[in-house]
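>>> task: produce atomic coordinates for the following.
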Amino acid sequence: MQAENPFPAVLSIAGLDPSGGAGIAADLLTFASMGVHGCAALSALTVQDTQDVKGFVSMDPTDVAAQARAVLEDIPIRAIKLGMLPSIGIMEAVAAILMDYPDIPLVLDPVLQAGGGGALVEEDLRDAMKTLLLPRCALVTPNSLEARQLAPEADNLEAAGQALLALGADHVLITGGHEPTPELESLLFHDSRLLERYAQPRLPGQYHGTGCTLSAAVAAALAHGLDMRNAVEEALAFTHSAVQFAYRAGLGQLIPDRLFWARDDYDIDPQSGPGVH
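Here you go, the predicted model:
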């Protein structure tokens, strides 16, 4: 007997990280962990490890669009998550697809550089991102460094959030992992104002793929029908737990455990558990 699909579906359009820590690999693990069916369209092949990106090859925009349309015409997608989009042609192709699906919420992780510091997007692509994609976003999730790059005229993060709203994004979530604050602060903006300020304990270490995890988790929560504020809260909590139980897969940054809830020791105090290295 054939069973009906019990899972809402989410489409990620992002790059492939061969280390499995970020990009589509991180998105699909996050989707599965949060109970959604993950679909993927590949935008780039990267050469990277847990330390940094060493290079990448952009996919042909026609092929990216063909992958996405094949999924969208077959599966009822409830949310779309965008990650690494390394060419203007790919951004244009994605923007054209989004015009055909205006009711699907879009979460954009504006991947501008890798966790190890390597640049992934040239300056001219930032302008294309702001013009082609931000006006379509239900949520854009820059870290503080990316927010400053996207809104260079802003003199603080609150001004950057307002500037990104002015460019057309419906909600903006700026994460503060790179900021010198005792706690990790994230700022959610909507309707021309700072809507929420979230504070979480700052964990020691450097992590590979936290931005991918957070944005994918928001998309998954939206696919389950949560409103944006609850989706962001759910995603922040999920990402924090994944980071608490991060593990060392290679010689570089730690990998968040997106299946932390399946650990036998998940109910222990994570501050004294395997997430601390």
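
>>> from now on I want contacts and neighbour counts done on CA atoms only, so please keep to that.
Noted.

>>> any idea how far His37 lies from Ala231?
17 Å (Cα to Cα, to the nearest Å).

>>> next, count neighbours for Asp191.
13 (other Cα atoms under 10 Å).

>>> wait, it touches Asp170, no?
Yes - here Asp191 reaches Asp170: they are 7.3 Å apart, a contact under Cα atoms under 8 Å.

>>> how close does Leu112 sit to Ala221?
Counting by Cα to Cα - Leu112 and Ala221 are separated by 24 Å.

>>> so which residues of this protein form helices?
According to DSSP state H, the chain carries its helices in the segments 23-33, 61-72, 88-100, 123-132, 144-150, 157-166, 210-223, 228-244.

>>> most packed of the ones you listed?
helix 210-223 (a mean of 29; mean count of other Cα atoms under 10 Å).

>>> contacting residues around that one?
Applying Cα atoms under 8 Å, 6 or more residues apart in numbering, the contact partners of helix 210-223 are 8-10, 12, 22-23, 26-27, 30-31, 34-36, 78-81, 83, 105-109, 141, 143, 228, 231-232, 234-236, 238-239, 243, 256, 258.

>>> how far off centre is it?
6 Å (Cα atoms, centre = their mean, to the nearest Å).

>>> try stretch 53-69
Its chain's C-alpha centre and that of stretch 53-69 lie 17 Å apart, by Cα atoms, centre = their mean.

>>> got the buried residues for the top strand by length along the chain?
If you go by DSSP state E, the chain has its longest strand at strand 37-48. For strand 37-48, burial by neighbour count (16 or more other Cα atoms under 10 Å) applies to His37, Gly38, Cys39, Ala40, Ala41, Leu42, Ser43, Ala44, Leu45, Thr46, Gln48.

>>> what is the most widely separated pair among the residues you listed?
Of all pairs drawn from these, the one with the longest distance (Cα to Cα) is His37 and Gln48, at 26.3 Å.

>>> here's the other one to compare against:
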Amino acid sequence: MRIPRVLTIAGSDSGGGAGIQADLKTFAARGVYGMSAVTAITAQNTTGVQGVFPLPASFVGRQIDSVMSDIGADIIKIGMLANKNIIDVVTSRLRKCKPKLVILDPVMIAKGGHALLKYDAQQSLLKKLVPLAFVITPNLHEARALTGLRINTIEDMKRAAVLLYERGARNVVIKGGHLPHNAYAVDVLYNGTTFHEFSVRRIRTKNTHGTGCTFASAIAAELARGKDIYEAVRIAKKYITSALKASRNLSIGKGHGPLNHSYGLISKK
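Predicted structure coming up:
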């Protein structure tokens, strides 16, 4: 039996709730083998980001080379890339190793408002990585930055999805968790011809740290397991909803706590 393999290229969260830590927890929970190439080390906890230390772009490339030359990856999931130099290196490695699918979570702004990617790097990501993505998964803030649109309604989300599709992404998922005045959390999938809406009643919890990383990683895991994009998003939405509900059983930190990634694996003994 060959286990599906997913490589995450993203930043490290010292608090364990987001970044590669969330990615690897999600991969394990969804039954795939996870690997990582770290782009930046963050000093971070549930109250916010206290510091970011990007790794040299050449060393990010070396990590990717090490994984791909030996273990290989069916899917590559991309998160926080920190700067333009790292984006350039990651782009070159993707063109070289040609993974089956690339999942792009364009991490730009932390939940507390800390900027994680400068404007020039955002434009580089839009030009170089979006066209390589099988699916891109921006939240509303990221979709606004990438498209220049005001996004306050589901119809606005659909317009943003079309623009990102036209920039080269084969599928676009706009996450509507930050949509104002909505009792439901609605995500929109656009595949170039059809819109699909995934809607669940909004869960009242402050334990939302790492939701974007977890959602994109769950999509990556399901694609690696052979699901099509619609099923991958549907299952990922179900998983993250359950992980959010189960987070009420955790008491971690003073701010926005993490999801309960392993809710279905915890022993009842």
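
>>> circling back: ok, the buried residues of strand 37-48 of structure 1 vs Ile90 of structure 1, which is closest?
Using Cα to Cα, Ser43 is the member of the buried residues of strand 37-48 of structure 1 that lies nearest Ile90 of structure 1, at 7.5 Å.

>>> quick check: the aligned residue for the closest one in structure 2?
In structure 2, the residue matched to Ser43 of structure 1 (TM-score structural alignment) is Thr39.

>>> distance of that match relative to Lys245 of structure 2?
Thr39 of structure 2 is 30 Å from Lys245 of structure 2, by Cα to Cα.

>>> same question, Ala224 of structure 2
Distance, Ala224 of structure 2 to Lys245 of structure 2, using Cα to Cα: 25 Å.

>>> and which of the buried residues of strand 37-48 of structure 1 is nearest Pro61 of structure 1?
Nearest to Pro61 of structure 1 out of those is Ser43 (Cα to Cα; 7.9 Å).

>>> distance of that closest one from Arg148 of structure 1?
In terms of Cα to Cα, Ser43 of structure 1 sits 25 Å off from Arg148 of structure 1.

>>> what do you get for Ile104 of structure 1?
Per Cα to Cα, Ile104 of structure 1 is found 28 Å from Arg148 of structure 1.

>>> Gly15 of structure 1 too?
According to Cα to Cα, Gly15 of structure 1 stands 23 Å off from Arg148 of structure 1.

>>> now do Ala68 of structure 1
Distance check for Ala68 of structure 1 against Arg148 of structure 1: by Cα to Cα, it reads 30 Å.

>>> cool, and Leu188 of structure 1?
Distance, Leu188 of structure 1 to Arg148 of structure 1, using Cα to Cα: 15 Å.

>>> and Arg229 of structure 1, by the same measure?
Distance from Arg229 of structure 1 to Arg148 of structure 1, counting by Cα to Cα: 23 Å.

>>> equivalent analysis for Ala199 of structure 1, please.
Distance, Ala199 of structure 1 to Arg148 of structure 1, by Cα to Cα: 20 Å.

>>> go on, Arg193 of structure 1?
The separation that Arg193 of structure 1 has from Arg148 of structure 1, given Cα to Cα, amounts to 18 Å.

>>> Ala57 of structure 2 pairs with which position in structure 1?
Here Ala57 of structure 2 is matched to Pro61 in structure 1, going by TM-score structural alignment.

>>> so what's its match closest to, chain neighbours aside?
Leaving aside its sequence neighbours, Pro61 of structure 1 sits nearest to Ile90 (Cα to Cα, 6 or more residues apart in numbering; 4.5 Å).

>>> now do the contacts for the counterpart of that neighbour in structure 2.
If you follow Ile90 of structure 1 across to structure 2 using TM-score structural alignment, you land on Ile86. Contact partners of Ile86 of structure 2, counting by Cα under 8 Å, 6+ apart, are Thr39, Pro56, Ala57, Ser58, Val60.

>>> His114 of structure 2 now?
For His114 of structure 2, the contacting residues are Val49, by Cα under 8 Å, 6+ apart.

>>> against Gln50 of structure 2, how distant is it?
Distance of His114 of structure 2 to Gln50 of structure 2, computed by Cα to Cα: 9 Å.

>>> what do you get for Leu7 of structure 2?
26 Å.

>>> I'd say Arg29 of structure 1 and Phe260 touch.
Just so we're on the same page, residue 29 of structure 1 is Leu rather than Arg. No - using Cα under 8 Å as the test, Leu29 of structure 1 is too far from Phe260 to be in contact (11.1 Å).

>>> for Met35 of structure 2, give me its contacts.
Counting by Cα under 8 Å, 6+ apart, Met35 of structure 2 has contacts Arg5, Val6, Leu7, Thr8, Leu24, Val67.

>>> counterpart of Leu173 of structure 1 over in structure 2?
In structure 2, the residue matched to Leu173 of structure 1 (TM-score structural alignment) is Val173.

>>> neighbours of that match, how many?
28.

>>> before we move on, what about the one 4 residues further on?
Residue crowding around Gly177 of structure 2 was assessed by other Cα under 10 Å; the count is 16.

>>> the one 10 residues further on too?
Close neighbours of Asp187 of structure 2, defined as other Cα under 10 Å, add up to 24.

>>> now it: how far from Arg234 of structure 2?
Asp187 of structure 2 sits 10 Å away from Arg234 of structure 2, taking Cα to Cα as the criterion.

>>> ditto for Tyr190 of structure 2
13 Å.

>>> and if you look at Ala243 of structure 2?
14 Å.

>>> residues in contact with the nearest residue to Ala161 of structure 2 once chain neighbours are set aside?
Of all residues not flanking Ala161 of structure 2 in the chain, Val172 sits nearest, at 5.7 Å (Cα to Cα, 6+ apart). Residues in contact with Val172 of structure 2 (Cα under 8 Å, 6+ apart) are Val135, Ile136, Thr137, Ala161, Leu164, Tyr165, Val188, Leu189, Tyr190, Asn191.

>>> hmm, try it at 6 Å
Residues near Val172 of structure 2 by Cα atoms under 6 Å, 6 or more residues apart in numbering: Val135, Ile136, Ala161, Leu189, Tyr190.

>>> where's the spatially closest residue to the last one that is not a sequence neighbour relative to Val233 of structure 2, distance?
To tie it back to what came earlier, the one meant is Tyr190 of structure 2. What sits nearest to Tyr190 of structure 2 in space, not counting adjacent residues and going by Cα to Cα, 6+ apart, is Val172, at 5.2 Å. As judged by Cα to Cα, Val172 of structure 2 and Val233 of structure 2 stand 11 Å apart.
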